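> Okay, sequence plus prediction incoming.
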Amino acid sequence: MTTPLERLTRLAPPADRPGPTDWADAESRLGHPLPGDYKELVDAYGPGEFDGHVRLRAPEGPNGGRGLIAMNDGYFEELEDIWEMNEEAPEEIEEEGTTLVVWARTKDAETLNWLVRPGTSPDEWPVMVLNDDLTEWETYPVTATEFLAGLLAGDIDSAMLSSELTPPDHTFEPRQG
């Protein structure tokens, strides 16, 4: 059986393997454990862009770039403030202790997040895509790697992302930060 990472690497081959990530340090600094598939994804690809559109973030942005840890510093609190002003927030975040952790961003400012619910294992966190002004969202009950592979293969049809990821040959370009 093909794993989601094997499927993704066939669809968009990674470039050179990045250096090792200190996952214990990253999780400690983030304040959350991270899903196993994300660790494998970053270990295989490092930070970079799929089809010049979806930018995968590694925990640390090289040379001071905006990595996963920096991007999540105060991120959910900002979202809550915006949703409170607009009086519209996803139902999925209403449970006490629920938060979002951003792990990728698009060139159009959509974010790909994990929906983190209390008592849920990181490997069970669904993906939530938010549009740039936070008025639309989509939730997918899959891992980050399953989401990317499904998106590139055309199995996942995202109203916000699919139109940007349609070439027959997909690419991954390493990027700093």
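That came through fine. Quick caveat, the model's predicted, so the values are computed rather than measured. Numbering: from 1, shown residues only.
> going forward, measure contacts and count neighbours with C-alpha atoms only.
Noted.
> Next, work out how far apart residue 159 and residue 93 are.
21 Å (Cα to Cα, to the nearest Å).
> So for the two, which residue has more residues nearby?
Counted by other Cα atoms under 10 Å, residue 159 and residue 93 do not tie: residue 93 has more neighbours, with 15 against 11.
> Geometric centre of the chain: which residue is closest?
Closest to where the C-alpha atoms of the chain average out (Cα atoms, centre = their mean) is residue 103, at 3.2 Å.
> Go through the longest helix seen in the chain and flag the buried ones.
Secondary structure of the chain per DSSP state H: the longest helix is helix 75-86. Within helix 75-86, the residues that count as buried by 16 or more other Cα atoms under 10 Å are 76, 80, 82, 83.
> TSV for those, including distance to residue 107?
As requested, the buried residues of helix 75-86 are exported to TSV (distance: Cα to Cα, whole Å):
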residue	distance to residue 107
76	20
80	23
82	21
83	22
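> ok, the spatially closest residue to residue 55 that is not a sequence neighbour - contacts?
Leaving aside its sequence neighbours, residue 55 sits nearest to residue 49 (Cα to Cα, 6 or more residues apart in numbering; 4.2 Å). Neighbour list for residue 49: 55, 56, 171, 172, 173, 174, 175 [criterion: Cα atoms under 8 Å, 6 or more residues apart in numbering].
> One more to weigh against that first structure:
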Amino acid sequence: MVSSVLDRLKSVLPPPEVSLDPVDWAAVEQALGLRLPSYYKEFMDTYGGGTIEDFLIIYRFADNIEGTLEIWRSEMRRVRYFWDEVPEWATLEEGRENILPWANTIDDDVCYLLMEPREDPEQWCVVSRDEDMEWSVFEGSMVEFLVEVVSGRRREPWMPRDFPGDSPWFKTTAQYLADTDPG
């Protein structure tokens, strides 16, 4: 099932034409202290971390585990600061958090995996929030969310009117950095 959803994503968002380093997913999951959904791993094995139209930045946890853990901790600190604006379904207690950030926008909006039930990552859905802590829920996987967003069938309040464009594109983090490096 994952492959068919990923195939739909590939039809609306061509993957990069670069080879990606293989990932030791067992080591990544051990470092994070949780199992990751197969759809996340398959997406990363196909696209890698990067950006959709230089707006939505998708994290590849495998590239920098310590950096990933720091992003997670930092985001949880920020969300805890606004605890009174966080939906009741979000668990923010340190060590028991049930939201895992997997993407952010250049405007500081964040997409998370809602890790419920924690023991079954294939059931995790997507939640997102804008910079003002307005939350929304998408009852589907990260890849299904991307298919809906990139195809234009789903709009989040935090999306600019011109996102996505008529011909959506993806760049790996390395491609993005090469394009933006002034030297």
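Everything's here; your move. This structure is a prediction, so every number in the text was calculated from the model and none was measured.
> Could you tell me which of the contacts of residue 49 of the first structure remain contacts in the second structure?
Shared with the second structure under both residues aligned by TM-score structural alignment, their matches' Cα atoms under 8 Å, the contacts from these are 55, 56, 172, 173, 174, 175.
> Identify the residues contacting the last one.
The reference is to residue 175 of the first structure. 47, 48, 49.
> is it true that the first one touches residue 105?
Meaning residue 47 of the first structure. No - Residue 47 of the first structure is beyond contact range of residue 105, at 11.2 Å (criterion: Cα atoms under 8 Å).
> okay, and the common contacts of these two?
Listed as contacting both residue 47 of the first structure and residue 105 by Cα under 8 Å, 6+ apart are 55, 56, 57.
> which residues in the second structure form strands?
In the second structure, the strands defined using DSSP state E lie at 50-52, 56-58, 99-105, 110-114, 125-129, 135-138, 170-172.
> Put together JSON lines for these, with distance to residue 30 of the second structure on each row.
Formatted as JSON lines, the strands of the second structure follow (distance: least, Cα to Cα, whole Å):
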{"stretch": "strand 50-52", "distance to residue 30 of the second structure": "23"}
{"stretch": "strand 56-58", "distance to residue 30 of the second structure": "21"}
{"stretch": "strand 99-105", "distance to residue 30 of the second structure": "15"}
{"stretch": "strand 110-114", "distance to residue 30 of the second structure": "18"}
{"stretch": "strand 125-129", "distance to residue 30 of the second structure": "21"}
{"stretch": "strand 135-138", "distance to residue 30 of the second structure": "27"}
{"stretch": "strand 170-172", "distance to residue 30 of the second structure": "25"}
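> Helices of the second structure, start to end?
For the second structure, the helices defined by DSSP H cover 2-12, 25-32, 38-46, 65-81, 142-150, 173-180.
> Now do the first one and helix 38-46, the angle between them.
So that's helix 2-12 of the second structure. 50 degrees (axes from the mean of the first three to the mean of the last three Cα atoms, to 10 degrees).
> so what does helix 2-12 of the second structure touch, helix or strand wise?
On a contact count with 3 or more Cα pairs under 8 Å, 6 or more residues apart in numbering; DSSP states H and E, helix 2-12 of the second structure meets helix 38-46, helix 142-150.
> rewinding a little: the residue nearest to the centre of the first structure contacts residue 69, correct?
No - contact between residue 103 of the first structure and residue 69 fails when scored by Cα under 8 Å: they sit 9.2 Å apart.
> For burial, what's the neighbour tally of residue 64 of the first structure?
10.
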